[in-house]
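Chemist: next input, structure requested:
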Amino acid sequence: MTDYRRIYIPNATWFFTVNLAQRRNNQLLVEKIDLLRAAFRYVKERRPFHINAVVIMPDHLHCIWTLPPEDADYSTRWNILKGHFSRVIDKGERISESRSKRRERGLWQRRFWAHLIVDQNDFNQHMDYIHWNPVKHGRVQRVIDWPHSSFHRFVAKGIYPATWGYSGEFNIDAGE
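Modeler: Alright, predicted model coming up:
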């Protein structure tokens, strides 16, 4: 196994990508959005953190979190969240032999992508990436039309215009 090391910085802000193990034709996260929201609440009650932005796609999610002072442990939070969600979902997914030996479900990819946000420009770029993601993946033509996104909260606060992302105001060229 690869010796994979993460950095941990208290009170830091992080961009995350978390994927389901079986992504092809999988709609689980949006079909079970209420259970996923409950899993987020479950974790936040036990290990507080702030969700700056989030988008839930059918087979993956992106979010930006800020951890509290003196706390750098985002990995445990993801472990609790993925475990809680997995326990409330009916079984039926394919489970590999290695996952079976570890008594794991087969819902989530074991790892996740974490990127330390280093400045305001980095934060803004990742915020835009999160909100553009449903358009990028062809789920909607306008950012505002995707219901499982913090974009609506930012429109209500006047941070983004409701027309952002479809009137030439933004064009993303980044891969996932």
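
Chemist: every contact and neighbour count from this point should use C-alpha atoms.
Modeler: Fine.

Chemist: strands of the protein, start to end?
Modeler: Shown for the chain, the strands assigned by DSSP state E span residues 13-19, 50-56, 60-66, 113-116.

Chemist: for Arg99, find the nearest of those.
Modeler: Arg99 lies closest, by CA to CA, to one member of those: strand 13-19, at 16.1 Å.

Chemist: circling back to that earlier point, dump the strands of the chain into JSON lines; add distance to Glu97 and mean neighbour count as well.
Modeler: JSON lines is the format used below for the strands of the chain (distance: least, CA to CA, whole Å; neighbours: other CA atoms under 10 Å):
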{"stretch": "strand 13-19", "distance to Glu97": "20", "mean neighbour count": "21"}
{"stretch": "strand 50-56", "distance to Glu97": "29", "mean neighbour count": "19"}
{"stretch": "strand 60-66", "distance to Glu97": "23", "mean neighbour count": "22"}
{"stretch": "strand 113-116", "distance to Glu97": "24", "mean neighbour count": "15"}
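
Chemist: can you list those in CSV and add distance to Asp122?
Modeler: Below are those laid out as CSV (distance: least, CA to CA, whole Å):
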stretch, distance to Asp122
strand 13-19, 10
strand 50-56, 13
strand 60-66, 11
strand 113-116, 9
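
Chemist: looking at those, which is closest to Arg153?
Modeler: Among those, the nearest to Arg153 by CA to CA is strand 50-56 (9.2 Å).

Chemist: what's the closest one in contact with?
Modeler: When contacts are defined by CA atoms under 8 Å, 6 or more residues apart in numbering, strand 50-56 is touched by residues 29-30, 61-68, 127, 130-131, 133, 148-151.

Chemist: again, only this time at 7 Å
Modeler: Applying CA atoms under 7 Å, 6 or more residues apart in numbering, the contact partners of strand 50-56 are 29-30, 61-67, 127, 130-131, 148-150.

Chemist: residues contacting Phe16?
Modeler: When the contact criterion is CA under 7 Å, 6+ apart, the partners of Phe16 are His62, Cys63, Ile64, Phe112, Trp113, Ala114, His115.

Chemist: run this one through as well so I can compare:
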Amino acid sequence: MRYRRNYQKGGCFFFTVVTAERRPWLAESADVAVLRQAMRRVKKRYPFAIDAIVILPDHLHTVWTLPPHDADFSLRWRLIKGDVARHSRHPKPLWQRRFWEHTIRDADDYAQHLDYIHYNPVKHGYVDTPGAWPYSSFHRAVRQGRYPLDWGHTPPAVSPAIGHE
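Modeler: Here you go, the predicted model:
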């Protein structure tokens, strides 16, 4: 059976991208910087909004919103992964070949996925609170008024179907 992606122009999507063999090469700030720079380079040529993101040592989760005229998130991921591979000091391959995507359906689905993203470092035992993880959009979300700074001391009510990690 062939997997079919749900391409929607101007769509909002949740992604899970995993490192090859779950190697934790994203554990160092220099490697996270390479990924961030790759995303900036791709965004210049193929715009998209990063609504939320968390980068963990062996995977990342993010929510993107694409421009109204564009649906090609696969191109963006291919370019980001390739750019990181060209600039990384780690042995190849760096990434699993595919990624998992979910089309955000409504405001509740959006909120659930943002909660999942921001709580993920706590879920995996890296930190005690979301605010303690450095590679997350959580602090931006606090500044925007989406969360109080002390959010996440207890697990949020998130659907068990979210994540696919």
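
Chemist: TM-score for this pair?
Modeler: Remark: TM-score between the superposed chains equals 0.91 [TM-score structural alignment, normalised by the length of the second structure]; 160 aligned residues with a CA RMSD of 1.6 Å.

Chemist: check the contacts of Phe16 of the first structure and tell me the two furthest apart.
Modeler: Farthest-apart pair in the contacts of Phe16 of the first structure is Ile64 and Phe112; separation 13.1 Å (CA to CA).

Chemist: and the gap between the equivalent of Arg105 of the second structure over in the first structure and Arg24 of the first structure?
Modeler: Aligned by TM-score structural alignment, Arg105 of the second structure pairs with Val118 of the first structure. Here Val118 of the first structure is placed at a distance of 33 Å from Arg24 of the first structure (CA to CA, to the nearest Å).

Chemist: how about Thr163 of the first structure?
Modeler: Applying CA to CA, the value for Thr163 of the first structure to Arg24 of the first structure is 30 Å.

Chemist: max-length helix in the first structure?
Modeler: In the first structure, taking DSSP state H as the definition, the longest helix is helix 120-136.

Chemist: by how many degrees do that one and strand 13-19 diverge?
Modeler: Per axes from the mean of the first three to the mean of the last three CA atoms, to 10 degrees, the angle that helix 120-136 of the first structure makes with strand 13-19 is 20 degrees.

Chemist: isn't Trp108 of the first structure right up against Asn26?
Modeler: No: counting by CA atoms under 7 Å, Trp108 of the first structure stays clear of Asn26, with 11.7 Å between them.

Chemist: show the contacting residues for the closest residue to Leu28 of the first structure other than its chain neighbours.
Modeler: Distances taken as CA to CA, 6 or more residues apart in numbering place Pro58 nearest to Leu28 of the first structure, at 5.9 Å, with adjacent residues excluded. By CA under 7 Å, 6+ apart, Pro58 of the first structure lies in contact with Asn26, Gln27, Leu28, Leu29, Val30.

Chemist: wait, which of the residues you listed is closest to Arg46 of the first structure?
Modeler: Leu29 (22.1 Å).

Chemist: how much space separates that closest one from Lys82 of the first structure?
Modeler: Taken as CA to CA, the span from Leu29 of the first structure to Lys82 of the first structure is 11 Å.

Chemist: just Gly138 of the first structure next, same as before
Modeler: Distance from Gly138 of the first structure to Lys82 of the first structure, by CA to CA: 26 Å.

Chemist: who's more crowded, the two?
Modeler: It is Lys82, of Gly138 of the first structure and Lys82, that has more neighbours when counted by other CA atoms under 10 Å, with 22 against 9.

Chemist: contacts only, for the closest residue to the more buried one other than its chain neighbours.
Modeler: With sequence-adjacent residues excluded and distances taken as CA to CA, 6+ apart, Lys82 of the first structure is closest to Trp108, at 7.1 Å. Each residue near Trp108 of the first structure by CA under 7 Å, 6+ apart is listed here: Asn19, Leu20, Ala21.

Chemist: Trp108 of the first structure maps to what in the second structure?
Modeler: So Trp108 of the first structure corresponds to Trp95, using TM-score structural alignment.

Chemist: check the spacing between that match and Glu21 of the second structure real quick.
Modeler: 8 Å.

Chemist: could I get the full set of helices for the second structure?
Modeler: Counting by DSSP H, the second structure has helices at residues 29-45, 73-87, 107-123, 138-143.

Chemist: figure out which of the ones you listed is closest to Asn6 of the second structure.
Modeler: helix 73-87 (10.0 Å).

Chemist: how far does that closest one sit from its chain's centre?
Modeler: 14 Å (CA atoms, centre = their mean, to the nearest Å).
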